[in-house]
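Colleague: Sequence and computational prediction follow.
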Amino acid sequence: MNAITQINPGIRQQILDAFNFRHATKIFDPDRKISDEDFNVILEAARLSPTSFGHEPFRILMIQSPEKRELFREFSWGANGMMNGSSGQLGTASHFGIILAATDELMRAGSDYLQDHYARVKQLPDEVIEIFNGAYGKFQAEDHKITSGREITDWSGKQAYIVLANMMTAGALMGIDSCPIEGFDMARTTQVLAEDFGIDTAKWKPAVMFAFGHRAKDPEFLKTRRTMQDTVSWF
């Protein structure tokens, strides 16, 4: 019989408290800044996050300059405060950023980028790289059938959401608020990234924006979710 590992009940409660604490913060207290030490932990949680095949098809763009943030205001309705009459997360967040997703130019099976990633980052021997190329090629072409540019970029975006989820959980465990933001014009955001940030948008596309800081006030509504019975099925 396999032994059941016992977890410290205090750890269990700490995790649940963090998830109950976290909410999509629309307005932050602009006078409360996250320390470099704390935000570096959040970034390290991102860097250490799992991704499919270990390809790490994401980059994080931190936008701390108020002038740079304003470049997104007109078309980022999820972050500009238009829905609550404030300057939004763009104007109040301690830390604001965008996670970029790698396009098919980088993530197509057999790409030069991936060969370098396997050898330099994953430090795989040639014979294992050959196995990765074959397995990932089959995954793209046959198993999941993600072969178009849009499909591959969307797959990279899925990995970006894993990264952001871990960032938000790390923040919540430290009592830091956050908000994932999809409310923005994709084409115009891509254009700004190319023209004002020097991003090669043939290789990297915006996946999701995010904001971190400390809430200006507590949520007005209780957290609501489906019941466990409606969420999970056991077989």
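Modeller: Alright, I've got the coordinates. Everything quoted here is computed from the prediction, not taken from an experiment.
Colleague: Only C-alpha atoms from now on, for both contacts and neighbour counts.
Modeller: Will do.
Colleague: Name the single longest helix found in this protein.
Modeller: Longest helix in the chain, counting residues (DSSP state H): helix 149-173.
Colleague: how far does stretch 174-194 sit from the chain's center?
Modeller: 10 Å (CA atoms, centre = their mean, to the nearest Å).
Colleague: how about that stretch: buried residues?
Modeller: With burial defined by 16 or more other CA atoms under 10 Å, the residues of stretch 174-194 counted as buried are 176-182, 184, 189-190, 192-194.
Colleague: what about versus this one:
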Amino acid sequence: MKAVKEEILKAHAYRRAIKEFEVDQKISEEDFNFILEVGRRSPSSFGWEPWKFIVIQNMELREKLMEPSWGAQKQLPSASHFVILLARKGDEMRVGSDYLSYKSKEVDKLPADIEEMKLGFFKGFMENEFDLTDDRKIFDWACKQVYLPFANMMTAAAQIGIDSCPIEGFDRTKVEEILALESVVDTNKFGVAAMLAFGYKKEDSPFPQSRFPMEEVVEWVK
């Protein structure tokens, strides 16, 4: 058990936000499927999994994404694999939507009474506890869920020696317009939450990893 803990902490200490990758070094299909599987198995509030992962390997499309993606100027052309993480929009996540019905019935295979109870709890959660009362609030909440697989995929990659970079530096509207024009994303259902680049770093970061000390991050209430 101690060795497992050490390996996990080692992976977290190893991970950096890599700005440029070795173009000629590619991640194996097996390794990248492992990273995606970790993302797929990530938890989400109410188990709704309000996400989709788009792996952009088409270099012409990556080139088109360069202009509105100021935070990915070096990663888009050099990453072995480039992932755009999508979050479901308001109409998809409201009680009564085709998506929630499909997830409940076909994926989770809930009995009718359990489905009705779950949707009732979720409706109350949306309207009362979390005030998810308009499209933007619902989308932002869905984006919060996306950050669970977002983080898990980076950690999983680090554990097998693969580098990554989380990216929020982009114009969402322009990126979505490009993806819609290329028939990659149905923007009536999905919006872009974040981007992730994977590969093998071109060079080590000149800056050591820094974090607040434990006593500044954690407060115990006994």
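Modeller: In hand now; what should we look at? All values derive from a computational prediction rather than experimental measurement.
Colleague: circling back: need the buried residues of stretch 174-194 of structure 1 in a markdown table (columns: secondary structure and distance to residue 163 of structure 1).
Modeller: Conversion of the buried residues of stretch 174-194 of structure 1 to a markdown table gives the following (DSSP: H, G, I helix; E, B strand; the rest coil; distance: CA to CA, whole Å):
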| residue | secondary structure | distance to residue 163 of structure 1 |
| --- | --- | --- |
| 176 | coil | 17 |
| 177 | strand | 16 |
| 178 | strand | 14 |
| 179 | strand | 13 |
| 180 | strand | 11 |
| 181 | strand | 14 |
| 182 | coil | 15 |
| 184 | coil | 19 |
| 189 | helix | 20 |
| 190 | helix | 20 |
| 192 | helix | 23 |
| 193 | helix | 20 |
| 194 | helix | 23 |
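Colleague: any idea of the angle the helix or strand residue 205 of structure 1 falls within forms with strand 177-181?
Modeller: Element membership of residue 205 of structure 1, judged by DSSP states H and E, is strand 204-213. In terms of direction (axes from the mean of the first three to the mean of the last three CA atoms, to 10 degrees), strand 204-213 of structure 1 departs from strand 177-181 by 150 degrees.
Colleague: Not counting its own residues, what contacts strand 204-213 of structure 1?
Modeller: Residues outside strand 204-213 of structure 1 that contact it (CA atoms under 8 Å, 6 or more residues apart in numbering): 28-29, 32-34, 89-90, 93-103, 153, 157, 160-161, 164, 176-182, 186, 189-190.
Colleague: Just give the nearest non-adjacent residue to the aligned residue in structure 1 for residue 150 of structure 2, would you?
Modeller: Under the alignment by TM-score structural alignment, residue 150 of structure 2 pairs with residue 164 in structure 1. Closest residue in space to residue 164 of structure 1, ignoring its immediate chain neighbours: residue 46 at 6.9 Å, by CA to CA, 6 or more residues apart in numbering.
Colleague: Secondary structure element holding that neighbour?
Modeller: When secondary structure is defined by DSSP H and E, residue 46 of structure 1 falls within helix 36-47.
Colleague: and that helix, how far from structure 2 on average?
Modeller: In the superposition against structure 2, helix 36-47 of structure 1 averages 0.3 Å from its aligned positions (mean CA distance after the TM-score superposition for structure 1).
Colleague: Would you mind measuring from residue 5 of structure 2 to residue 185 of structure 2?
Modeller: Distance of residue 5 of structure 2 to residue 185 of structure 2, given as CA to CA, to the nearest Å: 39 Å.
Colleague: Please enumerate the strands of structure 2.
Modeller: Taking DSSP state E to define them, one finds strands in structure 2 at 51-55, 81-88, 163-167, 190-199.
Colleague: Arrange those in CSV, one row each, with distance to residue 208 of structure 2 as further columns.
Modeller: CSV is the format used below for these (distance: least, CA to CA, whole Å):
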stretch, distance to residue 208 of structure 2
strand 51-55, 30
strand 81-88, 25
strand 163-167, 15
strand 190-199, 20
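Colleague: Residue 138 of structure 1 maps to what in structure 2?
Modeller: Matched to structure 2 by TM-score structural alignment, residue 138 of structure 1 sits across from residue 124.
Colleague: what about its match, how many neighbours?
Modeller: Number of residues near residue 124 of structure 2 (other CA atoms under 10 Å) recorded here: 13.
Colleague: With residue 146 of structure 2 instead?
Modeller: Residue 146 of structure 2: 26 neighbours (other CA under 10 Å).
Colleague: which residues sit in contact with the most centrally placed residue in structure 1?
Modeller: Central residue of structure 1 (CA atoms, centre = their mean): residue 164, 2.7 Å from the mean position. Residues near residue 164 of structure 1 by CA under 8 Å, 6+ apart: 46, 180, 210.
Colleague: Residue 76 of structure 1 too?
Modeller: Neighbouring residues of residue 76 of structure 1 by CA under 8 Å, 6+ apart: 183, 184, 185.
Colleague: What lines up with it in structure 2?
Modeller: So residue 76 of structure 1 corresponds to residue 69, using TM-score structural alignment.
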